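Novice: Below are the sequence and a predicted model for it; my questions follow.
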Amino acid sequence: MSRLTALLPLSLVLATALTACSSTSAPPAKDAAKVETKDARPVETARVEQGELTARYAATATLQAEHEAKLISEVPGTVLDLLVEEGDAVRKGQLLARIDAAHSRLQLREANADLQRRQNDVARGEKLLARKLIAANAQDQAESEFAVRRAEVNLARVRVEKSEIRAPFDGIITRRWIKQGQLLAANAAVFDMANFTDLRAELRVPERDAVAISAGQRVDFTVDALGSRRFEAKVERVAPVVDRDSGTVKVTVRVDNQDHSLRPGLFTRMDIAFLHVANAVLMPKTAVLGSRGAETAYVIEDGKARRQPIRTGYDSGTRVQVLEGLAVGAEVVVTGQASLNEGSLVEVLHNDADGRLAQTRILAKTDNSGS
């Protein structure tokens, strides 16, 4: 009995030592899971779905007037009359300004007098030629000089007419370059004007999308300066060639602006719904990484991110058609890709109905360790 009593304390000491060693060398599974969870990258994901897609092309453009002009003074002189101001609506042929044409009028009178003298010479020469009192070449010379003087008269008359600046079409004066009494050189700018009724916008559409766009299609657009108000326009023409440098096609959009609520120079955001695709494989556009021809997406498998090459088709602005690389049901990363690498551990988060972030799944290993 005394020998057994002596061995009991020794066994207790050994058991205590073994327990301490095991606790030091092998941490609990829950502690290991916490370490792995700490290394996980938070991301938001979405599922690849099948559904209908309305393909849209969205772009920004600046409105331009189809008819606009910079009016110049083709003759030098002093501004005698300034008849319109910026913002004035004018009609085709309306007198806008008058330049002093005293010198041009004097030249016109002199040219007319010389022309009359040459005309008399021709008439007298015809009588003398009929009586064979002058040579035929002398009469030819007189007729030639008469033609020259007639051209000079016409030129002088044009100079006088050019002293009056008139509107070439219906429109609005957008800028006045001159002042009353200002001395102008030839070809000096006088007014800028534009017709606000007929506006245009030019879009550069990728060739893949351009083949589905044709004249007459509806275009919706907004103007930043006018808030949320929406406007309608029409595709007027699609260029027949593809730009070699950009791989795009010029699409011209016509805006009917009869009420003049819009004006040239406004910045617009245009949207063309040009194709409907049924039974398309769809994913959020925010999940797509890289440029066309080298696109990828991060797919979540077994709690890790895997970078998957994909090929996309048309997009609706928020969703994109998947042609290759992903199947319906695949889970793709839509937010947080910047922090990921191939094989990164992830912590998947989703937005709930109230807009709060709620954790829906952590690592599979973490779930297993808690069971």
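Specialist: Received it, and whenever you're ready, just let me know what you need. Numbering: from 1, shown residues only.
Novice: Please make it C-alpha for all contacts and neighbour counts, starting now.
Specialist: Noted.
Novice: Glu126 contacts Gln141, correct?
Specialist: No: if you go by CA atoms under 8 Å, Glu126 and Gln141 don't touch, sitting 12.0 Å apart.
Novice: Compare these two (neighbour count), which wins?
Specialist: Glu126 (19 against 12; other CA atoms under 10 Å).
Novice: Which parts of the stretch 51-200 of the chain are helices?
Specialist: Ranges of helices in the stretch 51-200 of the chain, per DSSP state H, counting those that start in this stretch, are 102-130, 136-162.
Novice: how about those helices in CSV, adding distance to Ala225?
Specialist: What follows is those, written out as CSV (distance: least, CA to CA, whole Å):
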stretch, distance to Ala225
helix 102-130, 48
helix 136-162, 40
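Novice: hold the first one in mind and look at this next one:
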Amino acid sequence: MSRLIRSNPIQRNRSRDFRVIVLLFFVTLGGSIPARSSMAQTSTSQSSSVVLSNVAQGNVPPVDTNVSYEGFSEAIQDVNLSTEEVGQLVDVPVTLGQLVRKGDVIAQLDDRLDRASVEVSRMQASMEGEIRAALATRQMQQFRVEQLSQLRDDQMAGVDELRRAQTELAISEARLLVAQEQQRLRQVELERLELQIERRKLRAPFDGLVAEKSLDAGEAVTPTNLVVIRLVRVDKLIGVFNVPAERSFAMKPGLATQVYFRAARETVDGVIDSISPVINGESGTVQVRVRIDNQDGKLRPGDRCSMRVSPVQQITQREKRLQR
């Protein structure tokens, strides 16, 4: 037997009122979130525009002299040297750490065959037999033409005979010219072979220290094994630092800095040499390169170091602005 269950009107009203309240709550909440998000985005966009506008107008904050930036040092010149030719090394007269001067021979390839070719070419360039013979022939033909011309004036020689003598004189002059040109060619060939010998030597392109010695006497320079010496110039060093992009706008080339070398435990003066025009997208930094004097050679490339802008210079710049 089924029973009919009647719903209570009071309960239905309470349920309806609850649903209305919940609906109003979600509507109110849903409307407030986009409004707040829009306000936040507008605020962020405005602040970014202000920063970019300030940078564009040059209204950037001064360099913070209390902030230091980490980096490392490198030699102002660091090159791997190889001979211009391939072959077997007969001498590498340098040692690791040795100071070499610009133009010093620091490696020598076997050049015996080239030297023999130079001797042959030098002898050929010094030969003058052909030129002397051509000169004698020309003088004889010139004298013959003069004699026949005189006889022709006296009507004692024919025109054809004089013409043949003049032709032979022209031929002798051409042979003399050929002999002179051949001698010049032999001289040029001698210079080429002497240059070939010079290419068998490896000379230091600048004053520096031998950092690595990859090949020694008896070893061969091949297309797959070219590097003989690594040479570094350390009278000046370059400090490489990655500065946050927002701080790099206040830095300019020529700005004085102080650089601390960890291994050497020494603080030295430096000058900003260059600033990269691009920002590293991954790190958000800009590479700043600082030039450091190292005439005494106490500092070494590769040392970890930290850099900060010199406060003395900041005062000087402030005074200059006040004077203006």
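Specialist: Nice, I can see it. Quick caveat: nothing in here was measured; it's all calculated off a predicted structure.
Novice: thinking again about what came up before, Ile72 of structure 1 is nearest to which of the helices of the stretch 51-200 of structure 1?
Specialist: helix 136-162 (9.8 Å; CA to CA).
Novice: and the angle from that closest one to helix 102-130?
Specialist: Angle, helix 136-162 of structure 1 to helix 102-130, by axes from the mean of the first three to the mean of the last three CA atoms, to 10 degrees: 160 degrees.
Novice: What residues sit buried inside helix 136-162 of structure 1?
Specialist: Under the neighbour-count criterion of 16 or more other CA atoms under 10 Å, helix 136-162 of structure 1 has 139, 142-143, 145-146, 149-150, 152-153, 155-157, 159-162 buried.
Novice: what helices or strands is it leaning on?
Specialist: Using 3 or more CA pairs under 8 Å, 6 or more residues apart in numbering; DSSP states H and E, the elements in contact with helix 136-162 of structure 1 are helix 102-130.
Novice: how about Pro168 of structure 1, what's its partner in structure 2?
Specialist: Matched by TM-score structural alignment, Pro168 of structure 1 corresponds to Pro205 in structure 2.
Novice: Please verify my assumption that its match contacts Gly103.
Specialist: Yes: assessed by CA under 8 Å, Pro205 of structure 2 is found in contact with Gly103 at 6.2 Å.
Novice: Looking at those two, which is more packed in?
Specialist: Comparing Pro205 of structure 2 with Gly103 by other CA under 10 Å, the one with more neighbours is Pro205, at 15 against 12.
Novice: What about the residue nearest to the more buried one when sequence neighbours are not counted, how many residues nearby?
Specialist: Using CA to CA, 6 or more residues apart in numbering and skipping the chain neighbours, the partner closest in space to Pro205 of structure 2 is Lys102 (5.3 Å). Neighbours of Lys102 of structure 2 under the rule other CA under 10 Å: 11.
Novice: Which residues are in contact with the residue mapped onto Lys102 of structure 2 from structure 1?
Specialist: Correspondence of Lys102 of structure 2 to structure 1, assessed by TM-score structural alignment: Lys92. Lys92 of structure 1 makes contact with Arg166, Ala167, Pro168, Phe169, Asp170, Gly171, according to CA atoms under 8 Å, 6 or more residues apart in numbering.
Novice: at 7 Å instead, please
Specialist: Ala167, Pro168, Phe169, Asp170 (CA atoms under 7 Å, 6 or more residues apart in numbering).
Novice: will you turn those into a markdown table that also has distance to Cys21 of structure 1?
Specialist: A markdown table is the format used below for these (distance: CA to CA, whole Å):
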| residue | distance to Cys21 of structure 1 |
| --- | --- |
| Ala167 | 101 |
| Pro168 | 100 |
| Phe169 | 98 |
| Asp170 | 97 |
